[in-house]
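> would you be able to build a 3D model of this:
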Amino acid sequence: MSSSYTPPTRPTGYTNSPGATVTDDRPVAGSSTPGEPDVKPVRPRGHVRDDLGLLVLRLGLAAVMLAHGYQKFFLQGGFGGTAQAFTQMGVPYPQVSAVLIIVLELAGGVAMVFGLLTVLVGLAYAVAMAAAVWLVHLPNGFFVAQNGYELAALTGVVALVLAISGAGTISLDRALFGGKRRRRVREARDAAAS
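Sure, this is the predicted structure:
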């Protein structure tokens, strides 16, 4: 079976760098040979929207985390009251679990606001929500009105998405660790070019 499709061709004469011509007639980003157009890579249109979306997702998750941490620490008796509630719910190691969850919700919420250690906090919160679904909410069905797993599951999914995608460019993660990543990418690109 034959096809009549012919891929589009590009103008000839583009170069990789001054003095090096490209034989397959495709333009190369960063060409700076005199008399030839400089072809620059195009950033995807959704880039800014993606970063804003990640920021909104982070802030929404942080609001939920901080509200639950505040509730447990200040309104439900702190570590002792939360440990007692965890005991009644059948959560294993309730004293340790209470401390870990309150610290995760409060410190993790602040970290999410600023986009700091987003992958680690997202993973920790996703694990905590999976445990909450399994140990507490699953027997009650889906809907949150009956203490079901609806909210815990959704919160865990949001946390997992942030753990997978990272915080985006509007974050401390990018400010603190983005330079190292860009340097590694640049070094890998330079090594591949040579």
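> rest of the way, CA atoms for contacts and neighbours
Will do.
> name the residues of the longest helix along the chain that are buried.
Under DSSP state H, the helix in the chain containing the largest number of residues is helix 47-70. Applying a neighbour-count criterion of 16 or more other CA atoms under 10 Å, the buried positions in helix 47-70 are 51, 54-55, 57-63, 65-66, 68-70.
> any idea which helix or strand comes after it?
Taking DSSP states H and E as the definition, the helix or strand that follows helix 47-70 towards the C-terminus is helix 78-89.
> and the contacts of the helix or strand just after that next one?
Proceeding C-terminally, helix 78-89 gives way to helix 94-114 as the next helix or strand, assigned by DSSP H and E. By CA atoms under 8 Å, 6 or more residues apart in numbering, the surrounding residues in contact with helix 94-114 are 58-59, 61-66, 68-70, 72-73, 79-80, 82-84, 86-87, 91, 117-118, 121, 124-125, 128, 171-172.
> now stretch 130-150
Counting by CA under 8 Å, 6+ apart, residues outside stretch 130-150 touching it are 89-91, 151-153, 156.
> what is the end-to-end distance of stretch 133-152?
The distance separating the two terminal residues of stretch 133-152, taken as CA to CA, to the nearest Å, comes to 6 Å.
> now do the buried residues in it.
By neighbour count with 16+ other CA under 10 Å, stretch 133-152 contains the buried residues 133, 136-138, 142, 147-152.
> repeat for stretch 152-170
152-153, 155-163, 166-169.
> and stretch 78-90, by the same measure?
78-87.
> which of the residues you listed lies closest to Arg184?
Using CA to CA, Phe79 is the member of the buried residues of stretch 78-90 that lies nearest Arg184, at 43.1 Å.
> could you dump the contacts of stretch 130-150 to a markdown table with distance to Gly179?
Listed next are those as a markdown table, based on distance: CA to CA, whole Å:
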| residue | distance to Gly179 |
| --- | --- |
| Met89 | 45 |
| Gly90 | 45 |
| Val91 | 42 |
| Leu151 | 36 |
| Ala152 | 35 |
| Ala153 | 34 |
| Gly156 | 29 |
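> and for comparison, fold this next one:
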Amino acid sequence: MLDKAQPYALLVARIALGVIFLYHGTQKFLGGLGQTAATFESSGIPLAAVAAPTVATLEVVGGIALILGAALPVFGVLLTLVMLGALAFVHLANGFSVREGGYEFVLALAAGTLVVAFSGGGALAVDTFLQRRRAPAAV
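Got it, this is the predicted structure:
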């Protein structure tokens, strides 16, 4: 039973994580990359003027990739690194609780994204479809 449920559980996780990243990346663009860069700079993020559009783009493109299940190892690792950066530069000093600006949310996103990155993507994943197409036919 677990084997049959796993692809659908991964699908739900992939879509949920993808929507979260897509939303947060879009908000960085809608709020203005200059404002995002200023926020990054005030948090001590190096090269904030470069980091802001890079992170925003990665969250949008990576969010879409997670939703589609495409290039999961690549985008999963990159998004995990973004979350670890957010943890180190912004949230760690505030403790664990998200209510105090802590790191529990970014830690959950990092862990979930890393799991999805190396899970094969589950049901309806582009990566799974491409792997099946590349596999040699059984004799």
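> and the TM-score between them?
With the length set by TM-score structural alignment, normalised by the length of structure 2, the two chains reach a TM-score of 0.92; 139 aligned residues with a CA RMSD of 1.6 Å.
> aligned to Glu100 of structure 2, what sits in structure 1?
Taking TM-score structural alignment for the superposition, Glu100 of structure 2 sits opposite Gln146 in structure 1.
> any idea how far Val91 of structure 1 is from that match?
Computed as CA to CA, the Gln146 of structure 1 to Val91 of structure 1 distance reads 19 Å.
> same question for Val99 of structure 1.
Val99 of structure 1 is 13 Å from Val91 of structure 1, by CA to CA.
> again with Ala159 of structure 1
Ala159 of structure 1 sits 21 Å away from Val91 of structure 1, going by CA to CA.
> for Met129 of structure 1, same thing?
Taking CA to CA, one finds Met129 of structure 1 at 13 Å from Val91 of structure 1.
> pick out whichever of those two has more residues nearby.
Comparing Met129 of structure 1 with Val91 by neighbour count (other CA atoms under 10 Å), the higher total belongs to Met129, at 23 against 18.
> for that one, what are its contacts?
Met129 of structure 1 makes contact with 152-153, 155-156, according to CA under 8 Å, 6+ apart.
> now with 10 Å?
Met129 of structure 1 makes contact with 123, 135, 137, 149, 151-157, 159-160 under the criterion CA atoms under 10 Å, 6 or more residues apart in numbering.
> give the aligned range of the longest helix of structure 1 in structure 2.
When structure 2 is aligned by TM-score structural alignment, the counterpart of helix 47-70 of structure 1 is residues 3-26.
> hmm, who's touching that stretch?
Taking contacts as CA under 10 Å, 6+ apart, the residues outside stretch 3-26 of structure 2 that touch it are 2, 27, 30, 32, 52-69, 72, 79, 108-110, 112-113, 115-117, 119-125.
> okay, which residue is most central for structure 2?
With distances taken as CA atoms, centre = their mean, Leu79 lies nearest the centre of structure 2, 4.0 Å away.
> what helix or strand is the aligned partner of that residue in structure 1 on?
Leu79 of structure 2 maps onto Tyr125 of structure 1 when the alignment is built from TM-score structural alignment. Tyr125 of structure 1 belongs to helix 118-132 when elements are defined using DSSP H and E.
> follow-up on the earlier one: does the match of Leu79 of structure 2 touch Leu160 like I think?
Yes. The pair formed by Tyr125 of structure 1 and Leu160 meets the contact definition of CA atoms under 10 Å, at 8.0 Å.
> shared neighbours, the two?
Val119.
> in space, what's closest to Ala125 of structure 2 - neighbours in sequence excluded?
Among residues not flanking Ala125 of structure 2 along the chain, Gly69 sits closest, at 4.1 Å (CA to CA, 6 or more residues apart in numbering).
> which single one of the buried residues of stretch 78-90 of structure 1 is nearest to Asp190 of structure 1?
Ranking the buried residues of stretch 78-90 of structure 1 by separation from Asp190 of structure 1, with CA to CA as the measure, puts Phe79 on top at 52.8 Å.
> assign a three-state SS to Ser119 of structure 2, would you?
Classification of Ser119 of structure 2 into helix, strand or coil gives coil, according to DSSP: H, G, I helix; E, B strand; the rest coil.
> quick check: the residue nearest to the centre of structure 2 vs Arg132 of structure 2, distance?
Applying CA to CA, one obtains 26 Å for the distance of Leu79 of structure 2 from Arg132 of structure 2.
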